[in-house]
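K.L.:
Generate coordinates for the sequence data below:
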Amino acid sequence: MRNIIILFIVGLAISVSSCREDFQFEASTGDLTFSKDTVYLDTVFTNIGSSTYTLKVYNKSDKDIKIPTIQLGKGQDSKYRMTVDGMVGENNRVFHDVELLAKDSMYIFIEVTTDVASANPTDFLYTDQIQFDSGDNFQKVELVTLIQDAYFLYPKRFSDGTTETLNIDGIEEPVYGFFLDENDPVNGNEYNWNNDKPYVVYGFAAVPNGKTLTVQPGAKIHFHAESGLIVGNGGSFKAVGTIENNIIFEGDRLEPDFSDVPGQWETIWLTAGSTGNEIENVIIKNAIVGLNIDSNDGNFMTIKNTQIYNSSLAGIYAKTAKIQGENIVVNYGGVAALACTLGGSYDFKHCTFNNNWSSSRQVAVLLNNYYEDENGSNVAFDLTQADFKNCIIYGSNTYELKLDPDTTEDFNYSFTKCLIKFGSTTDALYSWIYDNPLIKRNEDPKFLNIQNNQLNIDEDSAARDFGDNVGVANDILGNPRNAPYDAGAYNWTTFED
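P.N.:
The predicted structure follows:
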């Protein structure tokens, strides 16, 4: 009986389907509706392709329709490209007889690659339209893109098809990169980065022995994926901006969705022996490691009024380095906001190290003086000093400070008038944190907005009035410091303003 019922159902389905007529599509009457009337494709660099943007087209009528044409207004000359419901049409620019069922919708995906010469010379906008049908049934959606010109720095390609590479101590394979050129035929002197238009770097730009890279106030540097800057032994890096004109280092994805995405580019790497490095009024965003600092030339390098955000490993990763830091703000790091490893010598005043990375293993500050070799033995170095004065060390975990010493070598540190996030422990290494008038433990700094990298402190912050005069006259915004002094890089009054 069951088999008879199944056969009956199958036969009925076949008979119904055999009687069904094909869809009858009528010509479009110009009554399409759209998810937006203008598609704004975010700013792109000249000749660099954009992300893909979406337009949804609706047929809200009760009839199946056929749209005679969907095309870009500039036709085959348009710098835009699109696909319509997965179809590529004529060179992704013109489509004929596009069918759309009643009460249904379809997606159009749009991209652009163009140059500043194609844009409007007064506002650098490149525009076009997606046009639907013609005559009385004509409809359109506007397309708008801002084109930004730039200096492009990248490895040379040789006649045999190979590209320029760099050999770097400690790395077995050559690195995709190039040495900057004082007399580049297109960019001019590549050891002087100006602020008249952005720089876009592909691969690692390198500064060799005896050369100095100078970055002007207000310059904007964008690194492509797996790219960065290397300052070699004997080379120098001077990025000194002003409070009004910060120097910015970030990735080359300009879309808002990428504004706070960690790990978009590699690092600024100051290798062992680099000399005379200065970093002041600088913002570094969305790198794997913001500043990768190896052992210096024996002298302290300075980092002042510098902000480092959203690093997938560490904001500052120092190895046997010598750093004097003032008014540094580091927020979000996959391992640490600040990692001072393999010993070294450090002096930080009025700095804010915060880490709200979404894991239970990251810390705001890590101090270490050894590494483990291939035989499992520690190779230790002197931590000559690691002094923190008027600093905030905070974050989302219970313990935001990690001390990791090898006691066969010096491991010297001090924390004076610092606000530190740290829970309870029986480890004697941290006994100095408790009942210490120079430390505020687990008291809230009350940052303005951690997620948006706004680490200004509130009037009720535990960091307010807790500091001493340590000789740093102004806060990170240039506001004068007066007694009583606040801990961290910001005066609380900058929040109020």
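
K.L.:
from here on, contacts and neighbour counts on C-alpha atoms
P.N.:
OK.

K.L.:
buried residues in the biggest strand by length in the chain?
P.N.:
Secondary structure of the chain per DSSP state E: the longest strand is strand 314-333. Buried residues in strand 314-333, defined by neighbour count with 16 or more other CA atoms under 10 Å: 314-323, 325-333.

K.L.:
Ok, stretch 373-383 next?
P.N.:
Applying 16+ other CA under 10 Å to stretch 373-383 flags 380-383 as buried.

K.L.:
How is Ser15 classified with respect to secondary structure?
P.N.:
Counting by DSSP: H, G, I helix; E, B strand; the rest coil, the backbone at Ser15 sits in helix.

K.L.:
Also this sequence, please, to line up against the first:
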Amino acid sequence: MRQSLFIIPILLITLLWCSCRKDFQYDTSSGNLEFSKDTVYLDTVFTNIGSSTYSLKVYNRSNNDIQIPSVRLAQGNNSSYRLNVDGVAGKEFENVPLMAKDSLFIFIETTFDISTINGNEFLYTDAILFDAGPKQQEVQLVTLIKDAIFLYPAENTDGTKETLLLGLDKDGNEIRIEGFLLTDEQLSFSNEKPYVIYGYAGVASDKTLNIAAGSRVHFHKDSGILVGEGASLSVNGTLSMDTLLLENEVIFEGDRLEPEFSEVPGQWGTIWLAPGSSSNIINHLTIRNASVGLLVEGNSDLNLPKLSVSNSQIYNSLAINIWARSSSINGENLVLGNAGNGSLILSNGGSYSFVHCSIANYWSNGFRSGAALQISNYDLVEETSASGQDLTASFINCIADGNMSLELSLNSDETNAFDFSFKNCLIKFKDTNNQFDSDPLYDFDNDTYYNNVFLNENADFWNTAKNDFRLGNSSSAIGKADPDTALLVPSDLLGTDRSSEPDIGAYEFVAVEQN
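P.N.:
You can find the predicted model right below:
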């Protein structure tokens, strides 16, 4: 019995000592590692901006615990890639253990300065080497680096960033936003290099920001363009031959180029046409993934519209694609697609004319609070007529559609005029609960407001999830546009002739096989 009592503590001590040992015996790697991929493609990044983090998994399929003598970048410490091997950062690692039937993660990032080479694009490559000599294995690393023109606010002596004055609050305090005024040399954007903007790029009074066909403008988080009082914006895109490349289109989007960010809304702020800016002209522009695509304020005289916008697309905005407040817009051949609230909101009155526009909201990133098309002569946010104005709004050969029952919202007070009309339009308004039966604004038989309107008919778009609002074979919009108005806009968004039997919306129907 005494001998048993003596043996038990010895066994316990032995077990504890064994469990704490760090000097396991490993076999040296024999060059039979397996990898989750043979090449890691890090998606396109701008010069001097860090990439996302990418992963590589390394497998030991054998029955033996092994030790990899070395894991390193081929370019060593000179490499612009960075590694993290099982939680340890570096560029070279020695004696990396890997248990039998187990795996380890390697995480990869890069930042590259393209000014060290010639050219606007550079395919940067390296490799991760496992072991050396005849047992060496490798995984290639590849990423495309783009040069860009970076525009950003200056840093003040106290470490704060330069700001733009927006006005005064009700207590007389300044309202400011992080941003800077573009210099005369910066007021002409070209298509030679993409632009990356940090903060709000302001256009000063009596100045015009001109953006050439094919330009690419990328915005960092909470950034945008502010066109101030007395200033103008001129976007001069032209028709592209390649509908995927859009070589002549001007494109505004975020500064994250990885595919997983291609459809993430709210990556940047807005294009803000502030009160007092005038003669803003936009042609062949695509705006995507903003918070508000276009914020258009003031100047409500349609005889001298604040904004003339044509042949353009705005979609995937976190809140609103176009938000006009007490303003004036002439719009032709527009696609205002998916957005977290409204595709088009006209509030606080103003004067508006839209012809051959597809206003269609099939938002699927969560709850959507508003109709695709919202019109009011007062402030919808404050719900007061104190700041409202008279409203006139005309829609001809337009579509108002979406994945909600009611895609048209009309809000009028008794103080300001509310003059709107729809002619040869396709409108979705399924009032299943009859809650608007007594509201004269929704009397679709009243030809003062509605003339030749097609209610709750099938728009049959190609792919609403991808904001592709071309007309399908079964679309009720085919052949139902007003022909006289169509002659004023003789080509659709893609340049297709619409002079004969025109269709409602921004696109003419073309009979092709849909994917």
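
K.L.:
if we can go back for a sec, quick one: the longest strand of structure 1 to structure 2 mean distance?
P.N.:
For strand 314-333 of structure 1, the mean deviation from structure 2 after alignment is 0.5 Å (mean CA distance after the TM-score superposition for structure 1).

K.L.:
Where in structure 2 does that strand fall?
P.N.:
With TM-score structural alignment applied, strand 314-333 of structure 1 matches the range 320-339 in structure 2.

K.L.:
corresponding residues in structure 1 for stretch 28-43 of structure 2?
P.N.:
Aligned using TM-score structural alignment, stretch 28-43 of structure 2 spans residues 27-42 in structure 1.

K.L.:
how far does that stretch stretch from start to finish?
P.N.:
35 Å (CA to CA, to the nearest Å).

K.L.:
With stretch 212-224 of structure 2 instead?
P.N.:
One end of stretch 212-224 of structure 2 sits 18 Å from the other (CA to CA).

K.L.:
repeat for stretch 98-116 of structure 2
P.N.:
38 Å.

K.L.:
From the chain's centre, how far out is it? Work that out for me.
P.N.:
Stretch 98-116 of structure 2 sits 28 Å away from the centroid of its parent chain (CA atoms, centre = their mean, to the nearest Å).

K.L.:
what does stretch 255-270 of structure 1 give?
P.N.:
Worked out by CA atoms, centre = their mean, stretch 255-270 of structure 1 lies 2 Å from the chain centre.

K.L.:
Report the buried residues of the match of stretch 28-43 of structure 2.
P.N.:
Neighbour-count burial for stretch 27-42 of structure 1 flags 28, 30, 32, 39, 41-42 (criterion: 16+ other CA under 10 Å).

K.L.:
where do the helices sit along the stretch 151-300 of structure 2?
P.N.:
Secondary structure of the stretch 151-300 of structure 2 by DSSP state H, counting those that start in this stretch: no helices are present.

K.L.:
circling back: name the member of the buried residues of stretch 27-42 of structure 1 with the shortest distance to Glu142 of structure 1.
P.N.:
Nearest to Glu142 of structure 1, judged by CA to CA, of these is Val39 at 6.2 Å.

K.L.:
can you pull the contacts of that closest one?
P.N.:
53, 55, 141-144 (CA atoms under 8 Å, 6 or more residues apart in numbering).
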